[in-house]
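Trainee: curious how this folds, go ahead:
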Amino acid sequence: MHADHDASAPAAETIGFDDFLKVDIRVGTVVAAEPFPEARKPALKLTIDFGPVIGRRRSSAQVTENHTSEDLVGRQVMAVVNFPPRQIGPMMSEVLTLGFPDAEGKVVLIGPVMPVPDGGRLF
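Mentor: Next up, the predicted model:
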């Protein structure tokens, strides 16, 4: 876990609203979650459906401490969809799935508290 993810870290530097708008965070439904044994750190390979415009995208997520493949399928999560794809071992990760650290610093994925249409943008 990065030091800036720690709950005791100060707020990041001030940015303009236009900077925030550059980060495209969308909601999608996990349609597949598989083990990713080739990853350096324990991870799952996620396929997330962001609706008809963005479609399905893949993500490598280091979430194995708090999530299982079974509990993720069908769940809505949030992800940054406009970063360039990143090679993670043999897989191309196309989106950054978002979460918060638990008390031990392990990732807890975030999503809406009630169902919303896939592809909706965070505002």
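Trainee: use CA for all of it now, contacts and neighbours both
Mentor: OK.
Trainee: what's the biggest helix in this structure, counting residues?
Mentor: helix 17-22 (DSSP state H).
Trainee: list the buried residues of the longest strand seen in the chain.
Mentor: Secondary structure assigned by DSSP state E gives strand 25-35 as the longest strand of the chain. Counting neighbours by 16 or more other Cα atoms under 10 Å, one finds that the buried residues in strand 25-35 are Ile25, Arg26, Val27, Gly28, Thr29, Val30, Ala32, Ala33, Glu34.
Trainee: buried ones in the helix or strand containing Val53?
Mentor: Counting by DSSP states H and E, the element that carries Val53 is helix 51-54. Of the residues in helix 51-54, Gly51 count as buried by neighbour count, 16+ other Cα under 10 Å.
Trainee: now do stretch 46-59
Mentor: Neighbour-count burial for stretch 46-59, counted by 16+ other Cα under 10 Å, picks out Leu46, Thr47, Ile48, Asp49, Phe50, Gly51, Arg56, Arg57, Arg58, Ser59.
Trainee: quick one more, to check against the first:
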Amino acid sequence: MGTIVIAEIPAIGVPAQQVQQRDPRPIQLNDPRFEETYTASVKRTSTGWSGRIPDVPEVKMCEGITQQALLEALADSLHEILKARSAAWDKQIEADIKAGKLDALRDEILEDIQAGRLTDL
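Mentor: The predicted structure follows:
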């Protein structure tokens, strides 16, 4: 068994403090080319989304299908899922900002700045 780990997809403009998710989200990757379903873990990190396929079975060489081809196909699928999750996160944050859901947080931060309760890092 092998493991595929995809580098993080950055979530631009999302402060690390807003990341609350601790446990990876399991997702299913259906690969019609190899007629297999794989479970991947996708989790939110302070800088973006991170994906991992922990148990990739060994693939015997037959009919031109190699393990490398499988790994590349799974990595591509996982990368697309990570990009979609990142885009959905960005869209949700934008909608929340437009709806005023973060106004109280903004006001609290401005109050802390004016009161001198914040220091530069």
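Trainee: so after superposing, what's the score?
Mentor: TM-score of the superposed chains, computed with TM-score structural alignment, normalised by the length of structure 2, equals 0.23; 49 aligned residues with a Cα RMSD of 4.7 Å.
Trainee: rewinding a little: and the furthest pair within the buried residues of strand 25-35 of structure 1?
Mentor: Taking Cα to Cα as the measure, the buried residues of strand 25-35 of structure 1 span a maximum distance of 22.9 Å, between Ile25 and Glu34.
Trainee: what is the longest strand of structure 1 packed up against?
Mentor: In terms of contacts (3 or more Cα pairs under 8 Å, 6 or more residues apart in numbering; DSSP states H and E), strand 25-35 of structure 1 is packed against strand 44-49, helix 69-72, strand 76-80.
Trainee: which residues does the second one contact?
Mentor: By Cα atoms under 8 Å, 6 or more residues apart in numbering, the residues outside helix 69-72 of structure 1 that reach it are Val30, Ala32, Ala33, Glu34, Pro35, Leu44.
Trainee: coming back round to it: now tabulate the buried residues of strand 25-35 of structure 1 in a markdown table and tack on distance to Glu70 of structure 1.
Mentor: Shown next, in a markdown table, are the buried residues of strand 25-35 of structure 1 (distance: Cα to Cα, whole Å):
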| residue | distance to Glu70 of structure 1 |
| --- | --- |
| Ile25 | 24 |
| Arg26 | 22 |
| Val27 | 19 |
| Gly28 | 16 |
| Thr29 | 13 |
| Val30 | 10 |
| Ala32 | 9 |
| Ala33 | 7 |
| Glu34 | 9 |
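Trainee: what about the helices in structure 2?
Mentor: With DSSP H, the ranges of helices along structure 2 come out as 67-98, 103-114.
Trainee: so which pair among the contacts of helix 69-72 of structure 1 is furthest apart in space?
Mentor: Maximum pairwise distance among those (Cα to Cα): 14.0 Å, between Val30 and Pro35.
Trainee: neighbouring contacts of the longest helix of structure 1?
Mentor: Counting by Cα under 8 Å, 6+ apart, no residue sits against helix 17-22 of structure 1.
Trainee: include distance to Arg86 of structure 1 when you put the helices and strands packed on strand 25-35 of structure 1 into TSV, please.
Mentor: Below are those laid out as TSV (distance: least, Cα to Cα, whole Å):
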stretch	distance to Arg86 of structure 1
strand 44-49	13
helix 69-72	22
strand 76-80	13
